[in-house]
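Participant: Quick one: sequence and predicted model below, then my questions.
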Amino acid sequence: MIRPAVVIGVAVTCLVGVASPARAQGEVAINGTFTVFSDGRWAETNDSDHPELSVTQTWTVTSTCTTYQDCAGRVVSDQGWSADLVYMSGRWKVTRTVPDWEPCIDGTKHPGRQSFTFWSDYPPEPGRFVGWDKTEGPSGACGFNKVLDVEMPVTLTQVS
């Protein structure tokens, strides 16, 4: 019984030890122009299937890394917004505020917090990333103590 645990422990240690140094700083940073497609056909609203309009936009992405774990940058969208880009735990994340995202019956509107979280596609294909586009409204908006959230798959494809 002790022997398998020792073998598994050694294998995990070896894999972790090999994976970390293999990623150089230049391999993590992403820069260029990307087509970003949020696929509304597979959208979920509050964890239930609810198709939404698909959205295609173009992003200009700039980022730098001081180590393979410490990266940051900026995204500028052709839809008129820009936001900070951060890298954490093998994933990139962009978060922005969407004004007047959640309309209420009484005519008021509340902002949404949109987050794009993405990572290298598997198997890795240079310049291609997959992930999620998720927008959440504030709890208590429109008189309901429930957060409205819409999530759909997103694909980023580098064009230059």
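Facilitator: Now that the structure is in, tell me what you want to look at.
Participant: From now on I want contacts and neighbour counts done on CA atoms only, so please keep to that.
Facilitator: Will do.
Participant: ok so residue 6 is a helix residue?
Facilitator: Yes: assessed with DSSP: H, G, I helix; E, B strand; the rest coil, residue 6 lies in a helix.
Participant: I'd like to know how many residues surround it.
Facilitator: 10 (other C-alpha atoms under 10 Å).
Participant: ok, it to residue 14 distance?
Facilitator: Using C-alpha to C-alpha, to the nearest Å, residue 6 is found at 12 Å from residue 14.
Participant: ok, now residue 38?
Facilitator: With C-alpha to C-alpha as the criterion, residue 38 and residue 14 are 37 Å apart.
Participant: Next: residue 62.
Facilitator: For residue 62, the distance to residue 14 - C-alpha to C-alpha - is 33 Å.
Participant: which of the two has more neighbours?
Facilitator: Shown here are residue 62 and residue 14; by other C-alpha under 10 Å, residue 62 has more neighbours (17 against 11).
Participant: Setting aside sequence-adjacent positions, which residue approaches the more buried one most closely?
Facilitator: With sequence-adjacent residues excluded and distances taken as C-alpha to C-alpha, 6 or more residues apart in numbering, residue 62 is closest to residue 31, at 4.6 Å.
Participant: so that neighbour touches residue 63, yeah?
Facilitator: Yes: in this structure residue 31 lies within contact range of residue 63 using C-alpha atoms under 8 Å: 6.0 Å.
Participant: What segments of this protein are strands?
Facilitator: Along the chain, counting by DSSP state E, strands occupy 32-38, 44-45, 48-49, 55-65, 71-77, 82-88, 91-103, 109-120, 128-136, 149-158.
Participant: Let's have those in CSV, adding distance to residue 19.
Facilitator: As requested, the strands of the chain are exported to CSV (distance: least, C-alpha to C-alpha, whole Å):
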stretch, distance to residue 19
strand 32-38, 26
strand 44-45, 34
strand 48-49, 37
strand 55-65, 17
strand 71-77, 18
strand 82-88, 16
strand 91-103, 15
strand 109-120, 15
strand 128-136, 20
strand 149-158, 24
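Participant: here comes the other one, which I'd like you to weigh against the first:
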Amino acid sequence: MTVLGSLGVAPQAHASNYGVELNGTWKVMSNGQWAKTNSVFIDQKTDIQIWNITSSCVSPIECTGTVTSDKGWTAPINLVKVYWILNREIPDWAPCPDGTFAHGRQKFTVWGINPALNERDLFITDLLAGRNITETDSGACGRNQPIDIELPVRMERIA
């Protein structure tokens, strides 16, 4: 008995399962037909990507993960309360009149959406909606304001 008692039982490791994780493969569409810059609609190319996402949570409102895009980039993604947020840098994003390029900061903010009610729902993890905003620093390309483009986003789990 003494030997068994001194060995103890190691705690079991397990993955988080709060029902909000985004693990899997996603089709992500940024719709260029509804793009805006400085609150004015502009026509942009629609961008479709495939993302592989791995995530884990420490609570139902705090998760971290990694996104790998079929476009060749990887970035962290975090759940903050009810929004999944991905930030990444894009080198040479905006062409400047002098032939140089300004880097861009891209931010995806998405949330689960209930299509029947058209309402946000944290626990819907197969269909997400949100926005994709990319902007430069103020002063980039000799302009006293940032260049920014905002597109609506739709994410659908495909695997």
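Facilitator: Now that the structure is in, tell me what you want to look at. Bear in mind that the values here come from a model prediction, so they are computed numbers and not experimental data.
Participant: ok so, going back, contacting residues for the residue nearest to residue 62 of structure 1?
Facilitator: Shown in contact with residue 31 of structure 1 (C-alpha atoms under 8 Å, 6 or more residues apart in numbering): 60, 61, 62, 63.
Participant: Keep only those that stay in contact in structure 2.
Facilitator: Among those, the contacts conserved in structure 2 (both residues aligned by TM-score structural alignment, their matches' C-alpha atoms under 8 Å) are 60, 61, 62, 63.
Participant: Report the contact partners of the aligned partner of the last one in structure 2.
Facilitator: The reference is to residue 63 of structure 1. Correspondence of residue 63 of structure 1 to structure 2, assessed by TM-score structural alignment: residue 55. Taking C-alpha under 8 Å, 6+ apart, we find residue 55 of structure 2 in contact with 21, 22, 23, 63, 64, 65, 66.
Participant: Now which of the residues you listed would you call buried?
Facilitator: Neighbour counting by 16 or more other C-alpha atoms under 10 Å classes 21, 22, 23, 63, 64, 65, 66 among the contacts of residue 55 of structure 2 as buried.
Participant: Could you export those residues as TSV, including distance to residue 35 of structure 2?
Facilitator: Shown next, in TSV, are these (distance: C-alpha to C-alpha, whole Å):
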residue	distance to residue 35 of structure 2
21	28
22	26
23	28
63	29
64	28
65	27
66	26
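Participant: Look up how far residue 43 of structure 1 lies from the closest residue to residue 41 of structure 1 other than its chain neighbours.
Facilitator: Among residues not flanking residue 41 of structure 1 along the chain, residue 51 sits closest, at 4.9 Å (C-alpha to C-alpha, 6+ apart). Using C-alpha to C-alpha, one gets 5 Å for the distance from residue 51 of structure 1 to residue 43 of structure 1.
Participant: same thing with residue 73 of structure 1?
Facilitator: 28 Å.
Participant: wait, isn't residue 77 of structure 1 in contact with residue 58?
Facilitator: Yes: counting by C-alpha under 8 Å, residue 58 is a contact partner of residue 77 of structure 1 at 5.8 Å.
Participant: in stretch 40-48 of structure 2, what counts as buried?
Facilitator: 44, 48.
Participant: first to last residue in it, what's the distance?
Facilitator: 22 Å.
Participant: tell me how far it is from the chain's mean position?
Facilitator: A distance of 18 Å separates the centroid of the chain from that of stretch 40-48 of structure 2, by C-alpha atoms, centre = their mean, to the nearest Å.
Participant: got it, and stretch 137-147 of structure 1?
Facilitator: The answer for stretch 137-147 of structure 1 is 23 Å, by C-alpha atoms, centre = their mean.
Participant: Return the set of buried residues in it.
Facilitator: For stretch 137-147 of structure 1, using 16+ other C-alpha under 10 Å, the buried residues are 137, 138, 141, 142.
Participant: Among these, which one sits closest to residue 121 of structure 1?
Facilitator: residue 137 (28.6 Å; C-alpha to C-alpha).
Participant: Tell me how many other residues crowd the spatially closest residue to the closest one that is not a sequence neighbour.
Facilitator: Nearest in space to residue 137 of structure 1, with sequence neighbours left out and distances taken as C-alpha to C-alpha, 6+ apart, is residue 112 at 4.5 Å. Residues lying near residue 112 of structure 1 (other C-alpha under 10 Å) number 21.
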